[in-house]
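Peer 1: Just a sequence and a predicted model for now, questions to come.
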Amino acid sequence: MPRNPGAAAVSRLSELPPLERQVIRCLRFWCSGPAGQGALGRELAQRLGPDTAERVADGIAELLHVTASHARRPLLGHALDCPCAGGDECVFARFVSLAAEGAREEAVLMASLIVRPDLALCLAGLAEDVGLGLMRGQEPRILQ
């Protein structure tokens, strides 16, 4: 068994759905510290506009703060430029994707594997907001 099974590569980013790739990218930027968080904010602002980007960035910060503060164990990830996707990253990305797609029960179930069960509903709500915010950046801009 690998020493850190949560970091074991289980996929390649290029094989994941767009929202899940975005979530992993956000997670990696955020976990890389203040410089990464600033870069994430700038990237979001380019895609979503400044107001929406600020709300999404705040949502990401809250989601990751609650996750890190109450996780059953630390989530492990890969470097920002790594083409692989680790097990923890994929689970977290799928969790956010399910929440954004409206699969609330499944998202809450996954959240209860990440944090204490009493926080699962709250975490799923935060994930839904983040996922929906990120999905806005995928929509074609017809009116500007």
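Peer 2: Cool, got the structure.
Peer 1: switch to C-alpha atoms for all contacts and neighbour counts from now on
Peer 2: Noted.
Peer 1: Can you show me the strands along this protein?
Peer 2: In the chain, the strands defined using DSSP state E lie at 9-12, 84-86.
Peer 1: next one: the longest one to chain centre, how far?
Peer 2: This means strand 9-12. 16 Å (C-alpha atoms, centre = their mean, to the nearest Å).
Peer 1: just the last one next, same as before
Peer 2: Mean-position distance between strand 84-86 and its chain equals 13 Å (C-alpha atoms, centre = their mean).
Peer 1: can you list contacts of that strand?
Peer 2: With contact meaning C-alpha atoms under 8 Å, 6 or more residues apart in numbering, strand 84-86 is reached by Gly6, Ala7, Ala8, Ala9, Val10, Ser11, Arg12, Leu13, Ile24, Leu76, Gly77, His78.
Peer 1: need those residues in JSON lines with neighbour count, can you?
Peer 2: Listed next are the contacts of strand 84-86 as JSON lines, based on neighbours: other C-alpha atoms under 10 Å:
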{"residue": "Gly6", "neighbour count": "19"}
{"residue": "Ala7", "neighbour count": "19"}
{"residue": "Ala8", "neighbour count": "19"}
{"residue": "Ala9", "neighbour count": "17"}
{"residue": "Val10", "neighbour count": "14"}
{"residue": "Ser11", "neighbour count": "15"}
{"residue": "Arg12", "neighbour count": "14"}
{"residue": "Leu13", "neighbour count": "19"}
{"residue": "Ile24", "neighbour count": "25"}
{"residue": "Leu76", "neighbour count": "16"}
{"residue": "Gly77", "neighbour count": "22"}
{"residue": "His78", "neighbour count": "21"}
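Peer 1: ok, and here's another one to check against it:
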Amino acid sequence: MNAPVRNRGGAPVGFVSELDSVEAAAVLYLRLWSDGPNAKERVADDFVARLGADAGRHALHNFEDLCRLCIHYGRRPLMRHHVTCKCLGADEACFANFVATAGEGLREDAVMIATVLVRPDVALPLTDLERVAVFEIQDSPDA
């Protein structure tokens, strides 16, 4: 008899309020982007409002590529909590840690963290892509 498989990626490991502003934004944007077309539009509007039209669209394009790569090449489905949930899931914590590490320019560490999210052959392209978007969000006056 086989034991049921339990996806630990959704297990609560903390609270979103314990994250810094970049990590919390990464989790919120991931949740919104995954919550359907209306929520994706909210992400787009926020990027443009924070960064201006051109930089916002560029950052949004990178963020959408990041999300698509995580979905298409993920080791398993990326688990997320509801948009308004105060809990932080294990996969969300890994995603936030990846975004923050890539944003700090710690490329080798970011690649290592990315291998938890996606196949190893996709980790480097994922890290290069995210670094651009994160710097743009961090340089925003409202971030």
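Peer 2: Arrived safely, thanks for sending. If you're wondering where the values come from, they're calculated on a predicted model, not measured in any experiment.
Peer 1: care to give me the TM-score?
Peer 2: The TM-score (TM-score structural alignment, normalised by the length of the second structure) is 0.91; 139 aligned residues with a C-alpha RMSD of 1.6 Å.
Peer 1: circling back: looking at the strands of the first structure, which is nearest to Glu54 of the first structure?
Peer 2: Closest approach to Glu54 of the first structure among the strands of the first structure is made by strand 84-86 (26.3 Å; C-alpha to C-alpha).
Peer 1: Which residue range of the second structure does the closest one align onto?
Peer 2: Under TM-score structural alignment, strand 84-86 of the first structure corresponds to residues 87-89 of the second structure.
Peer 1: Let me have the strands of the first structure in CSV, extended by distance to Pro18 of the first structure.
Peer 2: Formatted as CSV, those follow (distance: least, C-alpha to C-alpha, whole Å):
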stretch, distance to Pro18 of the first structure
strand 9-12, 12
strand 84-86, 13
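Peer 1: Out of those strands, the one nearest Glu43 of the first structure is which?
Peer 2: The closest of these to Glu43 of the first structure is strand 84-86. By C-alpha to C-alpha, the value is 20.5 Å.
Peer 1: At the geometric centre of the first structure, which residue do we find?
Peer 2: Among the residues of the first structure, the one closest to the centroid is Val23, at 3.4 Å (C-alpha atoms, centre = their mean).
Peer 1: Tell me the counterpart of Ser32 of the first structure in the second structure.
Peer 2: Matched by TM-score structural alignment, Ser32 of the first structure corresponds to Asp35 in the second structure.
Peer 1: tell me the contacts of that match?
Peer 2: Asp35 of the second structure is in contact with Val83, counting by C-alpha under 8 Å, 6+ apart.
Peer 1: what about Lys40 of the second structure, distance to Phe15 of the second structure?
Peer 2: Distance, Lys40 of the second structure to Phe15 of the second structure, using C-alpha to C-alpha, to the nearest Å: 23 Å.
Peer 1: Show me where the first structure has its helices.
Peer 2: 18-31, 34-48, 50-70, 87-100, 104-114, 120-136 (DSSP state H).
Peer 1: What is the corresponding segment of the second structure for the shortest one?
Peer 2: Yep, that's helix 104-114 of the first structure we're talking about. Going by TM-score structural alignment: helix 104-114 of the first structure matches residues 107-117.
Peer 1: gap between that stretch and the chain center?
Peer 2: 13 Å.
Peer 1: That stretch against the first structure, how far on average?
Peer 2: Mean deviation of stretch 107-117 of the second structure relative to the first structure after superposition (mean C-alpha distance after the TM-score superposition for the first structure): 0.9 Å.
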